[in-house]
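Engineer: Pasting the sequence and the predicted model now:
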Amino acid sequence: MGEADAEEAVLLIHGFGANTSHWRFNQPVLAEQAPTYAIDLLGFGRSDQPRARLKDEAASDDAVHYGFDLWGKQVADFCHEVIDRPVRLVGNSIGGVVALRAAQLLGEHCRGVVLIDCAQRLMDDKQLETQPAWMTWIRPALKTLVRQRWLSTALFRNAARPGVIRSVLKQAYPSGANIDDELVNLLLKPTQRDGATEAFRGFINLFDDHLAPQLMEELKVPVHLIWGAKDPWEPIAEARRWTQTIGCIESLEVIPEAGHCPHDEAPDQVNPVLQRLIKTASTQQAT
């Protein structure tokens, strides 16, 4: 049986600060339909947490430049070496941008991408024209500040507390559904590791990296969007604009009361959409 006839697998890619456990309500359900994997991006969850090297810093053996090329290659390598069959990538938040970059690298090995509230990355320099004028004025000072390791470490340690995590979750999950101790703990536990601050430092210094629309302009595979209507950080209006202007996007499914992580906040609504997309893709491959 050639790869064109092989059963499709699914790979779930978490967002910033999350990990494989964030798919707690999705992976078991999808696994009943297709081989389903989840991955901890480098620097998060249980993965290695090497020291961060910023773009203009000298290369060293013990440091990496955290960014979408690094994470995209990690996902592509995992698909080739572990999954070893055609794959559909599902990514939430920055995991969506990672999925798009990985899809580029995978070429025909990727059957499609599902973006769940994909990160729009409004702090990227290429997004400045969409931001208020004052953002342009403070940008140089902001860049100088966030590159300081002492500051990024202090910011991270302040955020890596149960009360703060729960407060952020109340913003991300506007319905309040599934904000439980299990969720707080699965997000908190990786932050207690020694190297946990490094990926945070690398990420907040990504001012010139890939944007989702640019990556999709070059994609040949179908892309589907799932979006929480009340996402406080990634406006649904932008998702609708993408759907109207980007050729590879085939559908947009809006989850009415959900926010930034509808797969965890409203899995009873998101899982059927994912199952339908996987089933439809499998049917199309079989005909």
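Structural biologist: Now that the structure is in, tell me what you want to look at. These numbers were taken from a predicted model, which means no experiment stands behind them.

Engineer: Every contact and neighbour count from this point should use C-alpha atoms.
Structural biologist: Will do.

Engineer: Mind jotting down where the strands sit in this structure?
Structural biologist: Chain-ordered strands for the chain, with DSSP state E as the definition, fall at 9-13, 36-39, 51-52, 63-64, 87-92, 110-116, 223-228, 249-255.

Engineer: wait, isn't R121 in contact with L211?
Structural biologist: Yes - contact status for R121 versus L211: in contact at 6.9 Å, counting by Cα atoms under 8 Å.

Engineer: List the contacts of A133.
Structural biologist: By Cα atoms under 8 Å, 6 or more residues apart in numbering, no residues touch A133.

Engineer: Compute the distance between it and R139, please.
Structural biologist: Separation of A133 from R139 (Cα to Cα, to the nearest Å): 10 Å.

Engineer: A103: which of the strands of the chain is closest?
Structural biologist: Shortest separation from A103 across the strands of the chain is recorded for strand 110-116, at 5.8 Å, computed as Cα to Cα.

Engineer: one step back: between the strands of the chain, which one is closest to S152.
Structural biologist: S152 lies closest, by Cα to Cα, to one member of the strands of the chain: strand 51-52, at 11.2 Å.

Engineer: For that closest one, name the packing helices and strands.
Structural biologist: Counting contacts by 3 or more Cα pairs under 8 Å, 6 or more residues apart in numbering; DSSP states H and E, strand 51-52 is packed against strand 63-64, helix 196-204.

Engineer: Can you lay out these as JSON lines showing distance to L41 and mean neighbour count?
Structural biologist: Formatted as JSON lines, the entries for the helices and strands packed on strand 51-52 read as follows, by distance: least, Cα to Cα, whole Å; neighbours: other Cα atoms under 10 Å:
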{"stretch": "strand 63-64", "distance to L41": "13", "mean neighbour count": "18"}
{"stretch": "helix 196-204", "distance to L41": "10", "mean neighbour count": "22"}
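
Engineer: In CSV: those, plus distance to V29.
Structural biologist: Below are those laid out as CSV (distance: least, Cα to Cα, whole Å):
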stretch, distance to V29
strand 63-64, 35
helix 196-204, 30
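
Engineer: another one to put next to it:
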Amino acid sequence: MVLEFKNAEIFYTDQGKGTAIVLIHGFLENTTMWQNIVPELSKRNRVITIDLLGHGKSDCLGYMHSTELFSETIEAVLKHLRIRKSILIGHSLGGYVALAFAEKNPNKVKGLCLMNSTTEEDDDERKTLRLRANKMIQDNFTNMIRMSFANLFGEKSRTVFKDEMKLALNEALQTPIQGYIAGQEGMRIRPNRNHVLVNNDFKKLIIIGKKDPVLDFETSLKEAENTDSEVVVFPDGHMSHIENKDELTNVLKEFVKKL
């Protein structure tokens, strides 16, 4: 289904009945990343997936997709569907977007899950890397995507989940260059949103990959402790929906069941 937002088309899906769950994909991903999880969650819940601006079947809006702008698209879809309160589950960039939504609309959140994500802002090194990537991507799109994508997985996973990686990579390669640049810019300037978890009493869950090459394991554990969030640790990398598919599905079902 498609919703118009500021003259841009936003693609979303809506399945099942019950408690509303919003699944928010990560950078260079789209709604297809949830294809194994939606059938399970939608048995007892209403599950909404949304293609963020510049990803999947959704349009771009300029060259800066801030987390606030991304969250406005979530808000627009939920308003269109007349959903007042929901559980937000965000992978990586999707977690940043969920936090931006919760900061503005805490009363509309029943629970929030950061999946391989963080409340922290980028450090200076990461900000520099994003700027450099945005310059390089214009001449080396395919190679850049392939390289950065492979680095999201644990070393063992690259062999074990070779076929799944290939499918996910093909989806990533469909991302327009404008969407890539706008997304990187938005992540680069995002603020620290630790306070969103600290100051709200909705249910919180942080899912961590022990070998996540993007997020430091010990730092993530400390973050969960400091924000009074439930924590689940998987043994692999940044892509829990591929590397720990069955375990992740069970964890999310249990998290939703408690709300």
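Structural biologist: Cool, the structure landed. From a predicted model like this one, the values you see are computed outputs, not experimental measurements.

Engineer: With G72 of the first structure as the reference, name the closest of the strands of the first structure.
Structural biologist: strand 9-13 (10.4 Å).

Engineer: okay, and the closest one goes to which residues in the second structure?
Structural biologist: Aligned by TM-score structural alignment, strand 9-13 of the first structure corresponds to residues 20-24 of the second structure.

Engineer: Quick one: residues in contact with the matching stretch.
Structural biologist: Stretch 20-24 of the second structure is contacted from outside by 31, 34, 45-52, 83, 85-91, 94-95, 97-98, using Cα under 8 Å, 6+ apart.

Engineer: what's the answer for stretch 222-233 of the first structure, then?
Structural biologist: For stretch 222-233 of the first structure, the external contacting residues (Cα under 8 Å, 6+ apart) are 111-117, 171-172, 174, 235-236, 239, 248-262, 270.

Engineer: Which among those residues count as buried?
Structural biologist: The neighbour count (16 or more other Cα atoms under 10 Å) marks 111-117, 171-172, 174, 235-236, 239, 248-249, 252, 254-255, 257-262, 270 as buried among those.

Engineer: mind giving me JSON lines with the strands of the first structure and columns for distance to P162 of the first structure?
Structural biologist: As requested, the strands of the first structure are exported to JSON lines (distance: least, Cα to Cα, whole Å):
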{"stretch": "strand 9-13", "distance to P162 of the first structure": "23"}
{"stretch": "strand 36-39", "distance to P162 of the first structure": "24"}
{"stretch": "strand 51-52", "distance to P162 of the first structure": "25"}
{"stretch": "strand 63-64", "distance to P162 of the first structure": "29"}
{"stretch": "strand 87-92", "distance to P162 of the first structure": "22"}
{"stretch": "strand 110-116", "distance to P162 of the first structure": "25"}
{"stretch": "strand 223-228", "distance to P162 of the first structure": "24"}
{"stretch": "strand 249-255", "distance to P162 of the first structure": "27"}
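
Engineer: so which of those gets nearest F156 of the first structure?
Structural biologist: Closest approach to F156 of the first structure among those (Cα to Cα): strand 51-52, 14.0 Å.

Engineer: For L89 of the first structure, see how far away the residue most central in space within the first structure is.
Structural biologist: In the first structure, the centroid-proximal residue (Cα atoms, centre = their mean) is G95; its distance is 1.4 Å. With the distance defined as Cα to Cα, G95 of the first structure ends up 10 Å from L89 of the first structure.

Engineer: Quick one: residues contacting the nearest residue to T19 of the second structure once chain neighbours are set aside.
Structural biologist: Once flanking residues are discounted, T19 of the second structure sits nearest to N45: 4.9 Å by Cα to Cα, 6 or more residues apart in numbering. Under the criterion of Cα under 8 Å, 6+ apart, the contact list for N45 of the second structure reads 16-21.

Engineer: give me that answer again for 7 Å
Structural biologist: Neighbouring residues of N45 of the second structure by Cα atoms under 7 Å, 6 or more residues apart in numbering: 16-20.

Engineer: Which residue in the first structure aligns with it?
Structural biologist: Aligned partner of N45 of the second structure by TM-score structural alignment: A34.

Engineer: Other residues contacting stretch 101-111 of the first structure?
Structural biologist: The list of residues contacting stretch 101-111 of the first structure from outside it, by Cα under 7 Å, 6+ apart, reads 68-69, 72-73, 75-76, 86-88, 215, 219, 221.

Engineer: Tell me the span between the first and last residue of that stretch.
Structural biologist: 14 Å.

Engineer: again, but for stretch 70-90 of the second structure
Structural biologist: Length of stretch 70-90 of the second structure, first residue to last, Cα to Cα: 12 Å.

Engineer: For it, which residues meet the burial criterion?
Structural biologist: For stretch 70-90 of the second structure, burial by neighbour count (16+ other Cα under 10 Å) applies to 70-75, 77-78, 85-90.

Engineer: before we move on, what about stretch 207-221 of the first structure?
Structural biologist: With burial defined by 16+ other Cα under 10 Å, the residues of stretch 207-221 of the first structure counted as buried are 207, 210-212, 215-216, 219-221.

Engineer: likewise stretch 170-183 of the first structure?
Structural biologist: Counting neighbours by 16+ other Cα under 10 Å, the buried set in stretch 170-183 of the first structure is 171-175, 179, 183.
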